[in-house]
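S.K.: pasted the sequence and its predicted model underneath.
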Amino acid sequence: MAAPDKQPTKEMVRDVGSGSSSRDEELGEMASMKNNELKKALKNRHLQMIAMGGAIGAGLFIGSGKALSAGGPGSILICYAIIGVMMLFTCQALAELAVVYPSNGAFFEHCLRFLDPTWGFAIGWGYALTWMIILPFELVAASITIRYWNDSISMGVWVTVFLVTLSLIQIFGVRGYGEVESVLSIIKIMACTGFIILGIIINCGGVGDQGKLGTKYWVEPGAFRNGFEGFASVFVIASFSFGGTELAGLAAAESERPEKSVPKACKQVFWRICFFYVLNLFIMGLILRSDDPRLLGSGAIDTKASPFVLAIQDAGIQVLPHIMNGVITIAVISVANSSTFGFTRTVQAMATVGMAPKYLAKIDEQGRPMRCTIVLILFSMIAYIGLAPSDAGMQLFEWLLALTGVAYFFIWGSICLCHIRFRKAMKIQGLSLDLIPYKPSCGVWGSWIALTLNGLCLMASFYVCANPKPGATAAQTVEGFFKGYLAAPVMIILWLAWKVRTGSWRLQTPLHEIDLRTDAKFINPADVNREPEKQKSLPRRVLGALF
């Protein structure tokens, strides 16, 4: 039966199990700090658009160019499809947890409940730091895209314009975030759809003087480049391209009807992966050579190196490259907007349970975590350092971005592990799965598959970062490794730091001690059909996960 809508007390926390008194006091203090809630203003259409186009950004429009150059069109097709499957199962697991426990911090609070408070601390700060660092980088990136049209105006002007715009959006709270993301997502979806149609026309020789291309570029220079190292590099790039997919689950606490909208939004991930990533990149690989030197670009964000822009330019179309550059600018701004949402909600939830400064737990009368927003906006002014004439500013950005590196793999893997342990705890504590409002058709096996794929991603990232580049010195190899893999030791340091602070050294919360009832939105047992459900065939179970 659903728990009453009241905040947990110390007595309720102690009823969870027979854990140590120090942990009881810690959890009791966390529970007693709860304050007013975020405003539930996200409608179903907001979540659908956030799920469909929210994470489409520079990773697709620009990063895919480096992936094409590194591994070829065959590697792109395979790697993006594999990571897409991983994200589908991860989002399905997150949907089940978010419907039962629609909390402000989503997977951060799920880690506190199902894994261990210490790991929850590491995941929460790892996720918050990722968005905190990405935001100023995206401001610089958006300013760089403007230079495609006009490089006479200082980029500092555009950084200011974008920063002020983001600040104004925050005044309207989560509703403003939802509306802006809906509009920007529609533009990105239309651009992806238009490119697919245009790419087919170009491939068939309907535009330009290249003639019919067919699978010409799959034969020469070939479908795969640079052997296994090239394939592993694409695997890593593809993984980073899906960052932000988990935001639909984070928004559950501010959704009007999370039990309906969150599962539907997470199911949209499959179609976004198939249509906007796999199909787009497949067509891009048909109409652009993977050995084109222009794909290497001159920086982290170089719209002139975007494979989408290059393919349109090669077809001799004059106006569309400008339109595509505008779409890339919009995509970068969209990611910046998502950064604000991801950081503020995570830090507010952490402050609520005592893992961040208590000052940041405050939510204003309009249901906005404005104190967290102010902190983020102030930190984002570091973007101006990236505009310095010397290389020192960009060097700083590179090391800050290194803190985000493989953090997503720990986050996604933790979501899957939370789902696995949630199901195990339900079984051990004698609770029926019929109490769960939404269950992924692939069940816990999807989480096991996604968890395994996350492990493979970590190994592939380690291989790419540790493998010496041709002509690189030992110092350059070490520097390259830490710039790509620094997030892993940082996560471990965060985990150890909270272990030392709390003095709790057990690795995980025992399954019988996991609190499954507090704040749970279970189905009323009286409404559950007691007749055993017939086991569906595998094809029907798979289709059920997608529709």
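M.R.: Good, I have the coordinates.

S.K.: please make it C-alpha for all contacts and neighbour counts, starting now.
M.R.: Noted.

S.K.: any buried residues in the helix or strand containing F341, and which?
M.R.: For F341, the element it lies in under DSSP states H and E is helix 320-352. Taking 16 or more other Cα atoms under 10 Å as the neighbour-count basis, helix 320-352 is seen to contain the buried residues 321, 324-352.

S.K.: give me the distance from that helix to the chain's centre.
M.R.: Averaged C-alpha coordinates place helix 320-352 at 11 Å from its chain's average position (Cα atoms, centre = their mean, to the nearest Å).

S.K.: do stretch 271-290 as well
M.R.: So, by Cα atoms, centre = their mean, the centroid of stretch 271-290 is 20 Å from its chain's centroid.

S.K.: and that stretch, end to end?
M.R.: Looking at stretch 271-290, the gap from its leading to its trailing residue is 26 Å under the measure Cα to Cα, to the nearest Å.

S.K.: ok, residues contacting it?
M.R.: Defining contact as Cα atoms under 8 Å, 6 or more residues apart in numbering, one finds that stretch 271-290 is touched by 52-53, 60, 64, 68-69, 72-73, 76-77, 80-81, 84, 189, 192-193, 195-196, 199-200, 202-203, 213-218, 221, 307-308, 310-311.

S.K.: tell me which of those fall in helices.
M.R.: Secondary structure of these is defined by DSSP state H; positions in helices are 52-53, 60, 64, 68-69, 72-73, 76-77, 80-81, 84, 189, 192-193, 195-196, 199-200, 202-203, 216-217, 307-308, 310-311.

S.K.: show me the strands in this protein, by range?
M.R.: Assigned strands in the chain: none (criterion: DSSP state E).

S.K.: pull the contacting residues for the residue most central in space within it.
M.R.: Using Cα atoms, centre = their mean, the residue of the chain that lies closest to the mean C-alpha position is G244, 2.2 Å off. G244 makes contact with G54, A55, S338 under the criterion Cα under 8 Å, 6+ apart.

S.K.: nearest to K39, of those residues?
M.R.: Relative to K39, the closest of the contacts of G244 is S338; by Cα to Cα it sits at 17.3 Å.

S.K.: alongside the first one, take a look at this:
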Amino acid sequence: MTAFTEEMDHEKPEVVMPQIYEYVSEHTRSTLSPDFDFALEPRIEEPPNVEDRRERRGESLWRVLNERHISMIAFSGTIGNGLFLGSGTSLAVAGPGGAVLCYIIMGTVISSVISCLGEMTSLMPVNAPVMEFPRRFLDRGVGFAVGWMYWFAYAILAADELVAVSNTIKFRYDDGRTFLNWKIGEDVDTAVWITVFLVLAVTINMFPVKVFGELEYVFGCIKLIFITMLIMLMLVIDVMKPRSNAYYTQSLGSKYWNNPYSFFNPVYSVTDENGNIQRTIAGAAGIFLGMWTTIINVIFSYVGMDIIAATAAESKKLADAESMKMGARKISLRIITLYTFGMLMGSFVVPRDHPFLNGGGQSVGSHSIFIIAAVEAGLPSAAHFFNAIFVFSSFTCSINSTYVASRVLYTLALRDQTGPEFITRRLRQCRSGVPIRAVMATGFILLVSYLGSTGAPGQRLSELASNCTVSCLIMYIVICATYLKFFQTLAYVKNYGNASEAQAAMYDRDNPRYPYKSHGQWLKACYGLVACTLLVLFNGVGPFLEHPFDTRRFIASYIGVPAFVFLILGYKIKKHGLKLQNWGPERSNDLKNTIQTNSDVRVGRLELPYEGLWTRENLRTFGRWVWVWLK
């Protein structure tokens, strides 16, 4: 392992590839040219029974996760209180149409980033692709910096979700007509709840990864069913005849989109850190500021979609090109669709000027448009159920974030990038395929969640969470820039390299067996790169509008940028000292170990075998196609 890590990160510009498994069927091999074997070298056949390769103790993760586990881990890690609790702020600031538009816009940005990552990983299945590909195509220092920012972002995100759990348990709703509260949440100190859920999150992450994957599959299914039910319930509330105990006497319809309301909120309110309104900005400037602020808030809802690639080291089908392709497409389609419809249905049943969305309310749960809608529709019991799911949602997101952070730290240790050898050696250690020490080290960082228990320290954690969002945006910028360099390298090798015909076919995006191609992907990469760069540069617009200037909030909005630069500089100084002439880009542009699909029938594409529509085989094919997209 020491030799492996030294080769991976030290001293030679040429990257030595990590061990991967590729699958090529005998039928496929027989139809290829003799050069194809050379194009695949070096190639390692995976034993028929992967279980036989496991070691109870060692420095290796177990490849035991199926596609359904990977998809649900990413789904469960993304679906959190960004929508359930944060959508109320979006509705109040941007208006109903503006809020829906913000979710769609940010959905297209993040989807562009994920498709970049998905294409590279499908063609070259490697461990930790978020860090490995920048090392290959941009610079090793960039890969090092992305790795540490990736770990910090998810560790802080896990802590923030623990605080959200403790705050959501303190449920109280009192609008003068309906009174709801959870006495146990109000009577027990916040620190106690943080302790309980922190211990549970770390403990679950120490389960064997097969057990963890099954739990995450169950968690993801619960969230998927709940959010689907929530959207349908909001639609029913909007169109049904009001109950006798409802707050209104006529069905709502599009009432909250019509006069005196509007598509956008035409007035932007500048508030201080305590929520007090300092001044208002009306007209076009107010609409623009409301939309921009909401887009920045919505980013938090989408953080987690990149988890689809973070599970690569434990994927049973790492070398199955179709697995990563389907995972990337499904997570984008599911999240954007559910978020957009969730925000749309919520905007029809709650007005943007509701007092609980604009500084009122007695608890975090009372700010949720879904709880407000349930209470005012005369369904107070549903409000209790919703809040319970919100607690569950925050807790499971904390589990997922801890998982991602621990695997990132483990990968950094494999590359000797975690400090002294005695620390690095321990962080590499696994038991039953789980990096126990990396999980414990990440759990130690989660102790910062106690900053969020009361008062001003809670503001400090909120600022750390803001920095987490910026760190993720920087990571997305790097992914898009990496893809553009990868795209350029593919074109160069295909057109000007000395590769054989079989090798050149591996790099041809127009080849029918190219694993994952999105049309206009380089344009999507440019779109994601520009959009995320603008969001990083102007995410701190709020402090400039406040009086006096909020220095601390400004620093929280931008500290991630110099931190990223300093990490790169630290890597260069450690490796080359102050010899600036050696600080140039260190990249290999390595395209070895690329793979192709092993079948002309592509997973996820509906191709009916017979012309007649209602044949039995066509129906079976259609059923299998539906299941592929649902599982």
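M.R.: Nice, thanks for sending it over. Treat the numbers as computed from the prediction; the structure is a model and nothing was measured.

S.K.: read off where the helix holding F341 of structure 1 ends up in structure 2.
M.R.: On the basis of TM-score structural alignment, helix 320-352 of structure 1 is assigned to residues 382-414 in structure 2.

S.K.: how about stretch 411-424 of structure 1?
M.R.: With the alignment judged by TM-score structural alignment, the segment of structure 2 matched to stretch 411-424 of structure 1 spans residues 475-488.

S.K.: what does stretch 370-377 of structure 1 contact?
M.R.: By Cα under 8 Å, 6+ apart, the list of residues contacting stretch 370-377 of structure 1 from outside reads 132, 163, 167, 170, 340, 343-344, 347-348, 359-360, 362-364.

S.K.: average gap between the match of stretch 411-424 of structure 1 and structure 1?
M.R.: In this overlay with structure 1, the average offset of stretch 475-488 of structure 2 from its partner residues is 2.1 Å by mean Cα distance after the TM-score superposition for structure 1.

S.K.: in that stretch, what's buried?
M.R.: Buried residues in stretch 475-488 of structure 2, defined by neighbour count with 16+ other Cα under 10 Å: 475-487.

S.K.: same question for stretch 278-297 of structure 2.
M.R.: Buried-residue list, stretch 278-297 of structure 2, by 16+ other Cα under 10 Å: G286, I287, F288, L289, G290, M291, W292, T293, T294, I295, I296, N297.

S.K.: now swap in stretch 244-263 of structure 1 and tell me
M.R.: 244-255, 257-259, 261-263.

S.K.: among these, which lie within helices?
M.R.: Judged by DSSP H, the subset of the buried residues of stretch 244-263 of structure 1 located in helices is L247, A248, G249, L250, P258, E259, S261, V262, P263.

S.K.: trace the third one over to structure 2, please.
M.R.: Using TM-score structural alignment to pair residues, one finds that G249 of structure 1 aligns to A309 in structure 2.

S.K.: against A74 of structure 2, how distant is that match?
M.R.: Look at A309 of structure 2 and A74 of structure 2: by Cα to Cα, they are 9 Å apart.

S.K.: now the helices for the stretch 51-200 of structure 2?
M.R.: Ranges of helices in the stretch 51-200 of structure 2, per DSSP state H, counting those that start in this stretch, are 67-78, 81-84, 87-123, 129-137, 140-169, 183-187, 190-205.

S.K.: and what of the stretch 501-631 of structure 2?
M.R.: For the stretch 501-631 of structure 2, helices defined by DSSP H, counting those that start in this stretch occupy the ranges 501-506, 521-538, 541-545, 551-558, 560-576, 616-630.

S.K.: from the chain's centre, how far out does the last one sit?
M.R.: What separates the centre of helix 616-630 of structure 2 from the centre of its chain is 29 Å, taken as Cα atoms, centre = their mean.

S.K.: before we move on, back to that, quick check: the match of G249 of structure 1 touching V126?
M.R.: No. Between A309 of structure 2 and V126 there is no contact under Cα atoms under 8 Å: 9.5 Å.

S.K.: what do those two both touch?
M.R.: By the contact definition Cα under 8 Å, 6+ apart, A309 of structure 2 and V126 are jointly contacted by no residue.

S.K.: in CSV: the helices of the stretch 51-200 of structure 2, plus distance to H547 of structure 2 and mean neighbour count.
M.R.: Conversion of the helices of the stretch 51-200 of structure 2 to CSV gives the following (distance: least, Cα to Cα, whole Å; neighbours: other Cα atoms under 10 Å):
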stretch, distance to H547 of structure 2, mean neighbour count
helix 67-78, 35, 26
helix 81-84, 28, 24
helix 87-123, 20, 25
helix 129-137, 40, 25
helix 140-169, 28, 26
helix 183-187, 35, 13
helix 190-205, 32, 18
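
S.K.: in JSON lines: these, plus distance to T551 of structure 2.
M.R.: Rendered in JSON lines, the data for the helices of the stretch 51-200 of structure 2 read as follows (distance: least, Cα to Cα, whole Å):
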{"stretch": "helix 67-78", "distance to T551 of structure 2": "31"}
{"stretch": "helix 81-84", "distance to T551 of structure 2": "26"}
{"stretch": "helix 87-123", "distance to T551 of structure 2": "23"}
{"stretch": "helix 129-137", "distance to T551 of structure 2": "32"}
{"stretch": "helix 140-169", "distance to T551 of structure 2": "21"}
{"stretch": "helix 183-187", "distance to T551 of structure 2": "34"}
{"stretch": "helix 190-205", "distance to T551 of structure 2": "29"}
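
S.K.: trace R501 of structure 1 over to structure 2, please.
M.R.: In structure 2, the residue paired with R501 of structure 1 according to TM-score structural alignment is K574.

S.K.: burial of that match, as a residue count?
M.R.: K574 of structure 2 is flanked by 10 other residues according to other Cα atoms under 10 Å.

S.K.: ok, K12 of structure 2 next?
M.R.: Residues lying near K12 of structure 2 (other Cα under 10 Å) number 13.

S.K.: contacts only, for the aligned partner of it in structure 1.
M.R.: Using TM-score structural alignment, the partner of K12 of structure 2 in structure 1 is D24. Neighbour list for D24 of structure 1: K10, V13, R14 [criterion: Cα under 8 Å, 6+ apart].

S.K.: the nearest residue to the second one once chain neighbours are set aside: neighbour count?
M.R.: Residue nearest to V13 of structure 1 in three dimensions, not counting chain neighbours: G28, with 6.2 Å by Cα to Cα, 6 or more residues apart in numbering. Neighbour count of G28 of structure 1, defined by other Cα under 10 Å: 19.

S.K.: work out the gap between stretch 213-222 of structure 1 and the centre of the chain.
M.R.: For stretch 213-222 of structure 1, the separation from the chain centroid amounts to 33 Å (computed by Cα atoms, centre = their mean).
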